[in-house]
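S.K.: Please work out how this folds:
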Amino acid sequence: MNAIAFGALRDSHVTLSHGGGGKAMADLIETVFLPAFGPSSGEDQARLTADALCEPGARLALTTDSFVVTPLEFPGGDIGKLAVCGTVNDLAVGGARPLWLSAAFILEEGCEIALLQRVVASMAREAALAGVRIVTGDTKVVGRGSADGLFVTTSGVGVIPAGRDLAAARIRPGDVVLVNGVLGDHGAAILAARGDLALSTDLVSDCQGLGHLMETVLAAAPGTRAARDATRGGLAAALNEMALAAGCGIEISEEALPLRPEVRGVCEILGLDPLYLANEGTLVLFVPEAEAEAALTAMRSRPEGQGAAIIGRAVAASEGGAHTARVQMVTSFGGRRIVDRLVGEQLPRIC
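M.R.: Below is the predicted model of the structure:
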């Protein structure tokens, strides 16, 4: 962390003094952050070494993301777990092996210290599961009403091994589309947890790290073309982004989509489309047809991929309908539906 800590925190809520750079801030860091993330060198930067950096042809991958979810704690996770998993997953879907994270916290005056401790402990657990270290960070405090309790920004660094090249531009017609599990759980769970609509469900977020799953898949299907995690905008957004980058079309099957009945029910009640619901542990993968079964088996061998399914294929841009319709779904009735990007957002503040 950025300050050498001392003393002991006695406050139950965050105050503006905890962001002032003095003893109160040092007490907060010593009591909340250092026990979870490890000792501080007292320097303003982390100094990193790893054998993977010395491998010929290896490349660094860097990503950053901010998290503003509400509520801060929800079934299946919290903002801390979300921050670690989201950043790890952004590295993993590019073929990188995640190694290090930074974490910056914007705390609102009045935030409960106990809540902050739970979030930080959650981050430490997820980092350990993912095999990454949180090596540096920062804390700022803003006045009441300025940050909705707690915002978290994480950046991640990983290493892409030599010879590994995942990119949507590599997708070719005939490639098979796979997902590692059910769709829409995160968005539906967040919506229910907000309590605004008196929905009662047993849904939990799919929030999980995908780094180990990606390594397993890449070992079994080394020809894998590209991968994305279907977060904001859901499966529809991920497929549209990849189709645009590849310059091809994508055709998916409605009957092949893995959806829980509860998610379908929430969407029917509220007029939402599950294709656009956010996910926080869902991998969308494109592999050559010859490696599809190997990739599917590899996914199902991991806990994160128990619900893996083949949902479609890449096609030439002119196949199956209008040239401008890059993503289409074959419906349960045998018709075709254009799956376009949303203009706005179905559900804000979900990650």
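
S.K.: CA only for contacts and neighbour counts going forward, please
M.R.: Fine.

S.K.: ranges for the strands of the stretch 51-200 of the chain?
M.R.: For the stretch 51-200 of the chain, the strands defined by DSSP state E, counting those that start in this stretch cover 59-67, 73-74, 77-78, 97-108, 133-142, 150-160, 176-179.

S.K.: What ranges does the protein have for its helices?
M.R.: Taking DSSP state H, the helices of the chain run over residues 23-28, 34-37, 79-92, 113-130, 185-194, 211-220, 234-246, 261-270, 292-300.

S.K.: Reformat those as a markdown table; add distance to residue 319 and mean neighbour count.
M.R.: Listed next are the helices of the chain as a markdown table, based on distance: least, Cα to Cα, whole Å; neighbours: other Cα atoms under 10 Å:
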| stretch | distance to residue 319 | mean neighbour count |
| --- | --- | --- |
| helix 23-28 | 59 | 22 |
| helix 34-37 | 52 | 17 |
| helix 79-92 | 31 | 28 |
| helix 113-130 | 40 | 19 |
| helix 185-194 | 31 | 24 |
| helix 211-220 | 29 | 19 |
| helix 234-246 | 13 | 21 |
| helix 261-270 | 29 | 14 |
| helix 292-300 | 21 | 21 |
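
S.K.: Next, the second sequence, to be compared with the first:
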Amino acid sequence: MAPPRRLSAERVTLAHGGGGKAMRDLVADVFVAAFRNPEMGELEDQARLSSAALAEPGAQLAFTTDSFVVDPVEFPGGDIGTIAVCGTVNDLAVGGARPLWLSAAFIIEEGVEVALLRRVAASMRASAEAAGVVIVTGDTKVVGRGSADKLFVTTSGVGVIPAGRRLAASRVRAGDVALVNGVLGDHGAAILAARGDLALTSDIVSDCRPLDGLMEAVLAAAPGVRAARDCTRGGLASALNEIAEAAGVGIELDEAALPLRDEAKGICEILGLDPLYLANEGTLVLFAPAGEAEAALAAMRGHPAGRGAVAIGRAVEAHPAVVVMRTLLGGRRIVDMLVGEQLPRIC
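M.R.: So this is what the prediction gives:
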């Protein structure tokens, strides 16, 4: 039986950030109730953790942190909590780490509905369970009206990279094949449609999902995979440019191979955007040696998060550090890094 609720307020007030009983009730009734697990222990000011994986000879600790701001806070396919967990899990996973633990810190604007916090916390718990990680510690702060936009979330993640596993953009070589695990741009398109100020209607939902299981399946089938990146802010184009620059190789894309929904392309045409720069929250690009590309692709397609996986191009010796796309019309164009601000508050 669930414990009785201690929080009677319907909206957050500054008292809920003041360190007293109101704050204790908010934390206990909304966040601890949602995240409670054995690793939380006795709710000290730190989580005390142990894992046999850390004791394996040659294993490495992986640690990452990220802050999340999105407008609207809730959108088709998820909410800010879903992004906060999946985004941090995926940052660990694409580096070859097996995610273990997360922390979560919340900056809450005065006046936010407590019901919204409960929904976000529930989303975070569900996403953590799907990824096989636990949220073990956290923090809350409340700021005055106008000092934030409803809710900001910061998550940090800890994982373990098994001995002998090394993924890095600098390891990509000419001839390696670029693979993506599914449709591009759904998150950015879903956020645009959900804002409601552009009179856009769409059935697109965010692709937000954890990718650690997918990465483990790929690495088991194709241990020679060189590098992987999740295509979040800046989209596929920015991820590929980062890899090309780090490895000193050129990358050639085939526009005909890019998996894009007609709805996403239509939204981009209306707004004058390039879908290659739309954010994703459950899509990655990885580079595998040519001899392992088919095995990696089959492993991706065999996982629920990779059913739509395709090869989209390859690394080449020509035009080092430059990404070039063969267009549907038979021409070639440079795909540069995102310049300026395309979509604010999307992840």
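
S.K.: returning to what we had before: now, of the strands of the stretch 51-200 of the first structure, which is deepest in the fold?
M.R.: Sort the strands of the stretch 51-200 of the first structure by mean neighbour count, taking mean count of other Cα atoms under 10 Å, and strand 176-179 sits at the top with a mean of 26.

S.K.: Can you list the helices and strands that that one packs against?
M.R.: Packing partners of strand 176-179 of the first structure (3 or more Cα pairs under 8 Å, 6 or more residues apart in numbering; DSSP states H and E): strand 283-287, strand 309-315.

S.K.: switch to 10 Å and redo it
M.R.: strand 226-229, strand 249-253, strand 283-287, helix 292-300, strand 309-315 (3 or more Cα pairs under 10 Å, 6 or more residues apart in numbering; DSSP states H and E).

S.K.: And the second one against the second structure, how far off on average?
M.R.: Aligned to the second structure and superposed, strand 249-253 of the first structure gives a mean residue distance of 0.3 Å (mean Cα distance after the TM-score superposition for the first structure).

S.K.: what's the answer for the longest one, then?
M.R.: Compared with the second structure after fitting, helix 292-300 of the first structure deviates on average by 0.5 Å (mean Cα distance after the TM-score superposition for the first structure).

S.K.: now swap in the last one and tell me
M.R.: For strand 309-315 of the first structure, the mean distance to aligned residues of the second structure following superposition is 0.2 Å (mean Cα distance after the TM-score superposition for the first structure).

S.K.: which helices and strands sit right next to that strand?
M.R.: With contacts defined as 3+ Cα pairs under 10 Å, 6+ apart, strand 309-315 of the first structure has these neighbours: strand 176-179, helix 234-246, strand 249-253, strand 283-287, helix 292-300, strand 327-330.

S.K.: got TSV for these, with distance to residue 263 of the first structure too?
M.R.: Formatted as TSV, these follow (distance: least, Cα to Cα, whole Å):
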stretch	distance to residue 263 of the first structure
strand 176-179	17
helix 234-246	13
strand 249-253	18
strand 283-287	18
helix 292-300	22
strand 327-330	19
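
S.K.: out of these, nearest to residue 49 of the first structure?
M.R.: Taking Cα to Cα, strand 283-287 is the member of those nearest to residue 49 of the first structure, at 29.3 Å.

S.K.: coming back round to it: got the strands of the stretch 51-200 of the first structure as CSV, with distance to residue 332 of the first structure columns?
M.R.: What follows is these, written out as CSV (distance: least, Cα to Cα, whole Å):
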stretch, distance to residue 332 of the first structure
strand 59-67, 36
strand 73-74, 33
strand 77-78, 33
strand 97-108, 39
strand 133-142, 45
strand 150-160, 40
strand 176-179, 18
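
S.K.: that older thread, could I get the helices of the first structure in a markdown table, plus columns for distance to residue 13 of the first structure?
M.R.: Putting the helices of the first structure into a markdown table (distance: least, Cα to Cα, whole Å) gives the following:
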| stretch | distance to residue 13 of the first structure |
| --- | --- |
| helix 23-28 | 10 |
| helix 34-37 | 18 |
| helix 79-92 | 18 |
| helix 113-130 | 5 |
| helix 185-194 | 23 |
| helix 211-220 | 35 |
| helix 234-246 | 36 |
| helix 261-270 | 36 |
| helix 292-300 | 43 |
